[in-house]
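Visitor: Structure, please.
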Amino acid sequence: MIYLKTDEEIELLRESNLLVAKTLGEVAKLIKPGVTTLELDKRAEEFIRDHDAIPGFLNYQGFPNSLCTSVNEQVVHGIPNKKPLKEGDIVSVDCGVLKNEFYGDSAYTFGVGQLSPEVEDLLKTTKEALYKGIENAVAGKRLGDIGYAVQRHSEAKGYSVVREMVGHGVGKNLHESPEVPNYGRRGYGVLLKPGMVIAIEPMINLGKRNIVQESDGWTIRTIDKMVSAHFEHTVAVGKNEADILSSFKFVEEVLTLQS
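Guide: Here you go, the predicted model:
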């Protein structure tokens, strides 16, 4: 069942997603060699609660933390821990909040210190692929158009697309129908309509697309242990263009100041 949101509900979703965006901006201020992902998690939880919201991931189906922090070959659902980040690492930070009964959900992959050119290019391409997908989140197109756009852009650069993990609808539940794959055929899949709100989240690997779940029951990593990048926006399908409800503005303001 796909729930179409009213204009009022979309504004509540925007509020939740902008809080996620601001939380990621706070996290961005802390990321450097020597910091632990548990420290990032603690700051995120404090910031979310200070803004009268609840961390959306904490205790969700038993997940133990407020952020998913996935380092290097970890694709998604990494559990924050006390291991310090190192120069040249990448860390995907996925954040969710629940505010006014609606969820926000967004992710950004950060470089820690200086990255190698090939990893830098992976991050750039994954983020570009996200926006290629968003360009197709328009009424009258189909889900396959989004996946096709993400897949085509990523594979043209020689990267591979994770298939088992997908985007999803967002609303009063963190994960709603429909599923939003990062691969697909143009003109196939669910018809996109105004009022649909979906999380588009490319997970793109430097090596092969195959993944495995680690023994903690959560963390997904690449089988070949090559790095993976992950960027995510929550968007409302529009008549002429998608309405991006989350934002990377706060993250990018911090990164610009640091560079």
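Visitor: drop to CA atoms for contacts and neighbour counts, all remaining ones
Guide: OK.
Visitor: Now for residue 7, how many residues are close by?
Guide: Residue 7 is flanked by 12 other residues according to other Cα atoms under 10 Å.
Visitor: no wait, residue 25
Guide: Neighbour number of residue 25 under other Cα under 10 Å is 22.
Visitor: One more, please, to line up against the first structure:
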Amino acid sequence: MVEIKTPEQIAKMREAGLVVAAVHRATREAAVPGATTRDLDQVARKVLAEHGAKPNFLGYGGFPATICTSVNDVVVHGIPDDETVLKDGDLISIDAGAIIDGWHGDAAFTAFVGSGHAPELVELSRVTEESMWAGIAAMKLGNRLVDVSRAIETYIRRQPKPGGGKYGIIEDYGGHGIGTAMHMEPHLLNYVERRRGKGPKLVPGFCLAIEPMVSLGSPRTEVLEDEWTVETIDHSWSSHWEHSVALTAEGPLVLTAEDGGKAKLAAMGITAAPDPLG
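Guide: A predicted model of the protein is given here:
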């Protein structure tokens, strides 16, 4: 069952989404050479507390931290600790969530630590982020879930990879429904798998966490002994971007973007839904 939200419920999710945006802003600033990933986790905890929000990762299935900090060849679910010290040139994806009055927000971004990053890493992050926005743009009334998957995959496949070859679209993880829980139906693939069919039709109140994960090499991953950390099987570096999005009668609203996605969608010729919080 797909949980369809009322406008009032979407407004609550927008509140949670803005807290996630604040966590992103603070952790991005804190992701500097010499910082540990636990330092970033502490920053996130402080921001959540200041906003009266609960973390939705802490304790989820036994996850021991507030945010996920995935460095270099770690795709997702990296556990913050004191041993992982960020270095100049590292790539880190930070996945954060918040709960307000039982409603969830969830988003991730990739950041560059320090300076002097290789052009192929800059391009990797750009391609991943832009594929997410292609998926968001496909959240149109009358479209189906597969149209979002197709938009993400098509964008990635059309991008030339520096040095040749193809980008790896991570196969074992994808986006998801979101609302009264962080992970809900439907599961959103970042590529089209025809045997799954077209999926549900997108209607007002449909909410998705759209999150492409892309590597410089293999699309395959493995889970480490901590039972959380996911690495690419060939240790190629990866990028992860995510936004929670609500489809309304007036268009998409990017719940976890500070401006609701207005500027980015306008550049794509799409009018974002009005912000229910003004």
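Visitor: I'd like the distance between the closest residue to residue 55 of structure 2 other than its chain neighbours and residue 175 of structure 2.
Guide: Distances taken as Cα to Cα, 6 or more residues apart in numbering put residue 98 closest to residue 55 of structure 2, at 4.8 Å, once the chain neighbours are dropped. From residue 98 of structure 2 across to residue 175 of structure 2, the span is 17 Å (Cα to Cα, to the nearest Å).
Visitor: What are the boundaries of the strands in the stretch 151-259 of structure 1?
Guide: Under the criterion DSSP state E, counting those that start in this stretch, strands of the stretch 151-259 of structure 1 are mapped to 160-161, 167-169, 176-180, 197-200, 203-205, 211-213, 220-222, 228-230, 233-236, 243-244.
Visitor: And those strands: which comes nearest residue 87 of structure 1?
Guide: Evaluated with Cα to Cα, these place strand 228-230 nearest to residue 87 of structure 1, the distance being 16.5 Å.
Visitor: which helices and strands sit right next to the closest one?
Guide: strand 74-76, strand 102-111, helix 117-134, strand 203-205 (3 or more Cα pairs under 8 Å, 6 or more residues apart in numbering; DSSP states H and E).
Visitor: Sort out which residues of the first one are buried, please.
Guide: What that stands for is strand 74-76 of structure 1. By neighbour count on 16 or more other Cα atoms under 10 Å, the buried set for strand 74-76 of structure 1 is 74, 75, 76.
Visitor: just checking, the second one touches residue 222?
Guide: The one in question is residue 75 of structure 1. Yes. Counting by Cα atoms under 8 Å, residue 75 of structure 1 touches residue 222, with 6.7 Å between them.
Visitor: any common contacting residues for those two?
Guide: residue 228 (Cα atoms under 8 Å, 6 or more residues apart in numbering).
Visitor: Need the strands of the stretch 151-259 of structure 1 in JSON lines (columns: mean neighbour count and distance to residue 34 of structure 1).
Guide: JSON lines is the format used below for the strands of the stretch 151-259 of structure 1 (neighbours: other Cα atoms under 10 Å; distance: least, Cα to Cα, whole Å):
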{"stretch": "strand 160-161", "mean neighbour count": "22", "distance to residue 34 of structure 1": "30"}
{"stretch": "strand 167-169", "mean neighbour count": "22", "distance to residue 34 of structure 1": "31"}
{"stretch": "strand 176-180", "mean neighbour count": "19", "distance to residue 34 of structure 1": "35"}
{"stretch": "strand 197-200", "mean neighbour count": "29", "distance to residue 34 of structure 1": "31"}
{"stretch": "strand 203-205", "mean neighbour count": "30", "distance to residue 34 of structure 1": "25"}
{"stretch": "strand 211-213", "mean neighbour count": "17", "distance to residue 34 of structure 1": "26"}
{"stretch": "strand 220-222", "mean neighbour count": "23", "distance to residue 34 of structure 1": "22"}
{"stretch": "strand 228-230", "mean neighbour count": "30", "distance to residue 34 of structure 1": "21"}
{"stretch": "strand 233-236", "mean neighbour count": "28", "distance to residue 34 of structure 1": "28"}
{"stretch": "strand 243-244", "mean neighbour count": "20", "distance to residue 34 of structure 1": "33"}
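Visitor: Fine by me, thanks again.
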